[in-house]
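**Student:** What follows is a protein structure lacking sequence information:
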């Protein structure tokens, strides 16, 4: 991406590189897009170029940018009560908890608010360990739960390697993923049965009484948007119940309509003991996360203080934004719209894209939560993303072999189709250039 041409854009670019340390990046190779405004499904850069946002940033602007109801709620809350210590009660926090619980299974009765997804996961694990008195945690490979020491160690992601010292009591297992099965399965049914058998074997060999919790993204996101097969979550619930293990569903990315259901657990009839959330709870307008828990877990701390807290837990601006977001989602049927967009537009378009482009090994997803996975050895996803950006489309580059298509849940149909048309054109141009240079063998 070339440096902005406008004087203000160039100044912002230079000062950013001089003063800001960026996450997940080699600092010497940064080349950030200077964003100056955003509205609905669009971002605008310092040179007044407009982009359709198929990334929802880091998959959190579920209602797009600058939604008027959310902006108004933040402004009104700021005028009334900007901030207050979490020991005090506020209307926005109480109402946010009620509205979140209204859309979760009825066995979840309390919400502990955090600043984001990583500390939500951190506290869910602490709650589980203190409730059960057990030290270890089961966590899936092909997963991501956050970037703190604990949450990155729990993640089944190679980004944990530099900080994982192997002494954290985390035992990883493989979840189901037929496209790259480790169980030599040929059908979804086989994948499900063998993944559950594998999980039970891991528990048996590590000691069932040692595990406080199993944590898993209901639909893994950053690792590849891999919807599990039918019956998997029911099987996990049965195994957890049999061994007294608490089941934690990480809904940080998949929650609040992203999969075409209020929470991804709704697609599978799952009834977890704890649910972590963040991102889409208020479209990321003000940092907010949280843990929903059963009354039994909450009662562990009825007479014993919970050893944990955050300065900004349930911050008034963040929870006011959450109330406005959830209300707007209800009023606008954002969840139903996301399901329709996935079924009627995104799914068919990506299936057609795969049929035309042999470099694509798989497409999968639901709602507004989709992955394009390339064949082994392709390596052209960054070139595709750069070409898409040059044409006015931002996509999410994930890992070394995927693009994620995760637009806002309320993106207009015509804008969605325009973005998919750009994606189709980019594939035709980039893969033709690469084929001319070095043909790729089409093996998925």
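**Tutor:** Here it is on my side, so go on. This structure is a prediction, so every number in the text was calculated from the model and none was measured. Residues are numbered from 1 along each chain as shown.
**Student:** rest of the way, CA atoms for contacts and neighbours
**Tutor:** Noted.
**Student:** so how far is residue 179 from residue 377?
**Tutor:** In this view, residue 377 and residue 179 are 16 Å apart by C-alpha to C-alpha, to the nearest Å.
**Student:** Next up, a structure to set beside the first:
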């Protein structure tokens, strides 16, 4: 098949054939792939070349917070193309300076710089570099239930199974963070879970050397690991431990930030300020790859007289910066963060509670804003995770009914774009409910 023939006769089959001929996929066994074909989208909807529509309850990789093809962001990118398409990061340009100003406006008090990256993984890479340089220490503590990206230090900091074949970076140590539904601390309530998890973290710090730990890296609300909202007092306790031992605290807001939880940043729910904040995904909905590190004055002043040994060719790429500016402006103008909060509180949370009451396979539901999860089990008493075969059947049932889900292990992550309407949210929940019912038939 020639390139010319493909472009003159595009359909689901030709696009899939072209894709499978030359594209190598991430986190996949290449021979077993059967990807869904997508042609285009708008808002919370996607469609293929045959006109089949899907309600996007995944936000792709939980990043299209402003929805698909938002015209204000598209227009900003087009305008930037005409002005300046690319420039080396050693030059000042208006788009980057303005994007930094707008991102800093959403940070807690005390943050004064932004280092722009190409995405979340290299944001975490560079935050780790900054913490090590500023503290003069090497070790980085992060949670077993976490995902921080696929690059060298980011994957080593990650806690899930994908870390194991990729542990090449040095100085990474893991600990157990709170997860009351499957408590590692035999806790019966949130207070016990927080207290015991903090004592565990203290012991890890002491065992690893109180003057050896450079940073504690935490997702403010762990996403891929299960949308694990931390119990009251936990993040404040981590902040206190970091202060006690002179450790830099990094909050990974790559997935949870910029509207996803119903606040501009997830940390806004908890009133805790870290030393570094990493971001990506929702900051411009992935329209052009971008991420970054928000740097507190406490950390940034170290580099006033010391070299920062880090850099990226596309740091602050003008098209990405234009997309950030337009996204943040539009989110404010259209109250998209407020919409995420309202949909979460008024539609998703009560709807998920009803689903839990109807289906014995639902062990737990939890979340904030449009960042929610359904945890599925074989048996509520034992809490044994629902088997992979049943989860595969459930995913297929949702797709067949026109819902594009985000399925991880034994969970459905309910993560539509922040622009989702109440009707669309109810429509998605109805499909999930019907698909769960099909497991019993």
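**Tutor:** Right, received. Where do you want to start? The structure displayed is predicted, hence computed values, not measured ones.
**Student:** picking that back up, residue 377 and residue 179 of structure 1: who's more crowded?
**Tutor:** Neighbour comparison, residue 377 of structure 1 and residue 179: the larger count goes to residue 179, with 18 against 14 (by other C-alpha atoms under 10 Å).
**Student:** Show the contacting residues for the aligned partner of the more buried one in structure 2.
**Tutor:** In structure 2, the residue matched to residue 179 of structure 1 (TM-score structural alignment) is residue 181. Applying C-alpha atoms under 8 Å, 6 or more residues apart in numbering, one finds that residue 181 of structure 2 lies in contact with residue 364.
**Student:** Check the one 4 residues further on too.
**Tutor:** Taking C-alpha under 8 Å, 6+ apart as the criterion, residue 185 of structure 2 is in contact with 193, 196-197.
**Student:** what helix or strand is it on?
**Tutor:** Residue 185 of structure 2 belongs to no helix or strand when assigned by DSSP states H and E.
**Student:** measure it to residue 295 of structure 2 for me?
**Tutor:** 33 Å.
**Student:** Likewise for residue 319 of structure 2?
**Tutor:** According to C-alpha to C-alpha, residue 319 of structure 2 stands 22 Å off from residue 295 of structure 2.
**Student:** what's the helix or strand for residue 205 of structure 1?
**Tutor:** Residue 205 of structure 1 belongs to helix 188-206 when assigned by DSSP H and E.
**Student:** So which bit of structure 2 is that helix matched to?
**Tutor:** Aligned using TM-score structural alignment, helix 188-206 of structure 1 spans residues 190-208 in structure 2.
**Student:** Check the mean deviation of that stretch from structure 1.
**Tutor:** By mean C-alpha distance after the TM-score superposition for structure 1, the fitted stretch 190-208 of structure 2 averages 0.6 Å away from its aligned residues in structure 1.
**Student:** give the contact list for residue 63 of structure 1.
**Tutor:** For residue 63 of structure 1, the contact set (C-alpha under 8 Å, 6+ apart) comprises 40, 283, 325, 329, 334, 408-410.
**Student:** Kindly reformat those residues as CSV containing distance to residue 353 of structure 1, neighbour count and secondary structure.
**Tutor:** Formatted as CSV, these follow (distance: C-alpha to C-alpha, whole Å; neighbours: other C-alpha atoms under 10 Å; DSSP: H, G, I helix; E, B strand; the rest coil):
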residue, distance to residue 353 of structure 1, neighbour count, secondary structure
40, 26, 18, strand
283, 29, 29, coil
325, 33, 27, helix
329, 30, 21, helix
334, 26, 25, helix
408, 21, 30, coil
409, 21, 31, coil
410, 23, 23, coil
